[in-house]
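In: Build me a structure from this.
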Amino acid sequence: MLEASNRQIAALALSMLDLTDLTDTCTPEAIEDLCNRARTAFGNTAAICIWPRFVAQARAVLGLNSAVKIATVVNFPSGDLPVDAVLEEVRQAVADGADEIDLVIPYRAFMTGDEQAVRVMVSAVRHACPRPVILKTILETGELKDRGLIRSASHIAIQEGADFIKTSTGKVAVNATLEAADIMLTCIRESGRKVGFKPAGGVRTVADARLYLTLAATIHSPDWPMASTFRFGASGLLADILAVLEDRDAVAGATAY
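Out: All right, here's what the predicted structure looks like:
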């Protein structure tokens, strides 16, 4: 990754991008625009990531067999909903056409020592996601803070069937960090399973993307990062990707996610 050109990194990041709109003011018009922006002259983003209430609309816009997947969030952003309520969110999202479920683990309960709450939630949602629906688990690492907690949460999520482990909701003060990424990527390697990694929140430039991709390639292998094992959760990153691919200067999106 260190030797790759900016254009190469940009093209790779585009193919791994979960183009996101989880703003509280999101509208149907914004979702239509998001779907359109996910399909660029240089290729498609891996997915869009949106509120559950917009999944059916996005499916209608993108079509049934779209190369752009539809990801949605559940137990989001608090992580505090009861399991039954989360399962209802999952079932409705899948019925509406979601390809991927991004689940916030009950991280506050976990921080008080309740590991079982995480196991029960992740396992229940995994069983509610029929294959090939992908389950990503959001650990909210900026709130967990402690390396041991991040490590433990990563291993629990993997053991209970997560397809990806994801850093953050993008709704707290500290979101994706290279330190958290290092811990999570190492846990994936230790698990021996094919599990993906998704940094989310604060990845705004191709230079940022390079740092995460280089870390993943170092911990795993140079050919490990691909859309099936690595995603960026971002709203502003696409602007900088396109600027690089179009050989122009641009200020990357200043959005929080």
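
In: CA only for contacts and neighbour counts going forward, please
Out: OK.

In: so where do the strands sit in the protein?
Out: 17-21, 39-40, 43-44, 47-50, 69-74, 100-104, 134-138, 164-166, 196-198, 232-234 (DSSP state E).

In: Could you tell me the angle between the longest one and strand 100-104?
Out: Here the directions of strand 69-74 and strand 100-104 differ by 20 degrees (axes from the mean of the first three to the mean of the last three C-alpha atoms, to 10 degrees).

In: re earlier: quick one, which of the strands of the chain gets closest to Ala181.
Out: Nearest of those to Ala181, taken as C-alpha to C-alpha: strand 196-198 at 8.1 Å.

In: Would you reformat the strands of the chain as TSV and include mean neighbour count and distance to Asp33?
Out: Formatted as TSV, those follow (neighbours: other C-alpha atoms under 10 Å; distance: least, C-alpha to C-alpha, whole Å):
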stretch	mean neighbour count	distance to Asp33
strand 17-21	26	10
strand 39-40	14	10
strand 43-44	16	14
strand 47-50	27	11
strand 69-74	26	14
strand 100-104	26	20
strand 134-138	27	24
strand 164-166	28	25
strand 196-198	24	23
strand 232-234	29	15
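
In: could those strands be laid out in CSV, adding distance to Asp146?
Out: As requested, the strands of the chain are exported to CSV (distance: least, C-alpha to C-alpha, whole Å):
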stretch, distance to Asp146
strand 17-21, 27
strand 39-40, 38
strand 43-44, 36
strand 47-50, 27
strand 69-74, 24
strand 100-104, 18
strand 134-138, 16
strand 164-166, 16
strand 196-198, 19
strand 232-234, 22
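
In: this one as well, want them side by side:
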Amino acid sequence: MSELNLREAALLALTLLDLTNLKEDCTEADVKALCKRARTPFGDVAAICIWPRFVAAAAATLGDGSPIRIATVVNFPSGEEPLADVLAQTERAIADGADEIDLVMPYKALMAGDEAACETVVKAVRGVCPDPVKLKVIIESGELKDKALIRRASEIAIAEGADFIKTSTGKVAVNATLEAADTMLHAIRDSGRKVGFKAAGGISTVNDAVFYLDLADTIRGPDWAIPSTFRFGASSLLDNILAVLAGGHQSTGKGY
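Out: Modelled structure (predicted):
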């Protein structure tokens, strides 16, 4: 990333973006507007991320064959819903047209020392996500705080079949951080598996995004960050991406 200018970084970030609306007061009209925003003059975002109740409306709005994936959230945001409810919600969302399931791991159980609870939930949801549906496991790194716990949550998610590990719900005080990303990316590398990484919450500018892309390049290698391996979960990042692309701002070097 360090040799790219800001416009090139913005174009890359656009392709990696899960454009998100998980506001409590979100409406079907808001989701239709989100679908429209996801298609830009510079290209499409990777996915939209919405509440399960809006998946069918999003699928109808985007239409058959859309390259924009539909991601939705389950066990969200607490990570403490009954497993039967989580599985039913997951199956319904997939039937409605969801391409990707963002599952909150029961991170509070992990903090209490109950690794088995985390293993059970991830494994069960993985089991109802048929190929090519992708499973992204949210570990809520800002609540785990401890590096060892973040590492362990990442390892459990990977071992139980996650396609991506994701930092955060965006609903807690501390969301994505570079420190957590470093731990999670090393866990992915050390696993030897093809698992992606999603940074979510608090990333609102292309400058912010560049730090994460540089980190991924350092740990996973140049050009690792593509839509099948790397995502940003954000609601406001698109505005800054479009501003950079429309203005053609140029800058070089890390941390531009």
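
In: what TM-score do we get after superposing?
Out: Overlay of the two chains. TM-score (TM-score structural alignment, normalised by the length of structure 2): 0.96; 249 aligned residues with a C-alpha RMSD of 0.8 Å.

In: What segments of the stretch 1-150 of structure 1 are helices?
Out: For the stretch 1-150 of structure 1, the helices defined by DSSP state H, counting those that start in this stretch occupy 6-15, 28-37, 55-62, 83-96, 107-111, 115-128, 141-144, 147-159.

In: can you redo the ones you listed as JSON lines with distance to Ala217 of structure 1 and mean neighbour count?
Out: As requested, the helices of the stretch 1-150 of structure 1 are exported to JSON lines (distance: least, C-alpha to C-alpha, whole Å; neighbours: other C-alpha atoms under 10 Å):
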{"stretch": "helix 6-15", "distance to Ala217 of structure 1": "13", "mean neighbour count": "21"}
{"stretch": "helix 28-37", "distance to Ala217 of structure 1": "28", "mean neighbour count": "15"}
{"stretch": "helix 55-62", "distance to Ala217 of structure 1": "32", "mean neighbour count": "18"}
{"stretch": "helix 83-96", "distance to Ala217 of structure 1": "32", "mean neighbour count": "18"}
{"stretch": "helix 107-111", "distance to Ala217 of structure 1": "28", "mean neighbour count": "18"}
{"stretch": "helix 115-128", "distance to Ala217 of structure 1": "27", "mean neighbour count": "19"}
{"stretch": "helix 141-144", "distance to Ala217 of structure 1": "21", "mean neighbour count": "20"}
{"stretch": "helix 147-159", "distance to Ala217 of structure 1": "19", "mean neighbour count": "20"}
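
In: Output the ones you listed in JSON lines, with distance to Lys198 of structure 1 appended to each entry.
Out: JSON lines is the format used below for the helices of the stretch 1-150 of structure 1 (distance: least, C-alpha to C-alpha, whole Å):
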{"stretch": "helix 6-15", "distance to Lys198 of structure 1": "12"}
{"stretch": "helix 28-37", "distance to Lys198 of structure 1": "20"}
{"stretch": "helix 55-62", "distance to Lys198 of structure 1": "21"}
{"stretch": "helix 83-96", "distance to Lys198 of structure 1": "20"}
{"stretch": "helix 107-111", "distance to Lys198 of structure 1": "17"}
{"stretch": "helix 115-128", "distance to Lys198 of structure 1": "17"}
{"stretch": "helix 141-144", "distance to Lys198 of structure 1": "12"}
{"stretch": "helix 147-159", "distance to Lys198 of structure 1": "12"}
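
In: follow-up on the earlier one: select, out of the strands of structure 1, the one closest to Gly113 of structure 1.
Out: Smallest distance to Gly113 of structure 1 across the strands of structure 1 (C-alpha to C-alpha): 16.8 Å, for strand 100-104.

In: Give me the distance from that closest one to the chain's centre.
Out: Relative to its chain's centre, strand 100-104 of structure 1 lies at 8 Å (C-alpha atoms, centre = their mean, to the nearest Å).

In: Touching that strand from outside, list them.
Out: The set of residues external to strand 100-104 of structure 1 that reach it, using C-alpha atoms under 8 Å, 6 or more residues apart in numbering, is 69-79, 90, 122, 129, 133-140, 169.

In: Mind doing that once more with 6 Å?
Out: 71-76, 79, 133-138 (C-alpha atoms under 6 Å, 6 or more residues apart in numbering).

In: Just give me how far stretch 188-195 of structure 2 sits from the chain centre.
Out: Distance of stretch 188-195 of structure 2 from its chain centroid, counting by C-alpha atoms, centre = their mean, is 17 Å.

In: same check, this time on stretch 30-44 of structure 2
Out: Its chain's average C-alpha position is 17 Å from that of stretch 30-44 of structure 2, according to C-alpha atoms, centre = their mean.

In: List the contacts of that stretch.
Out: So stretch 30-44 of structure 2 is in contact with Val45, going by C-alpha under 6 Å, 6+ apart.
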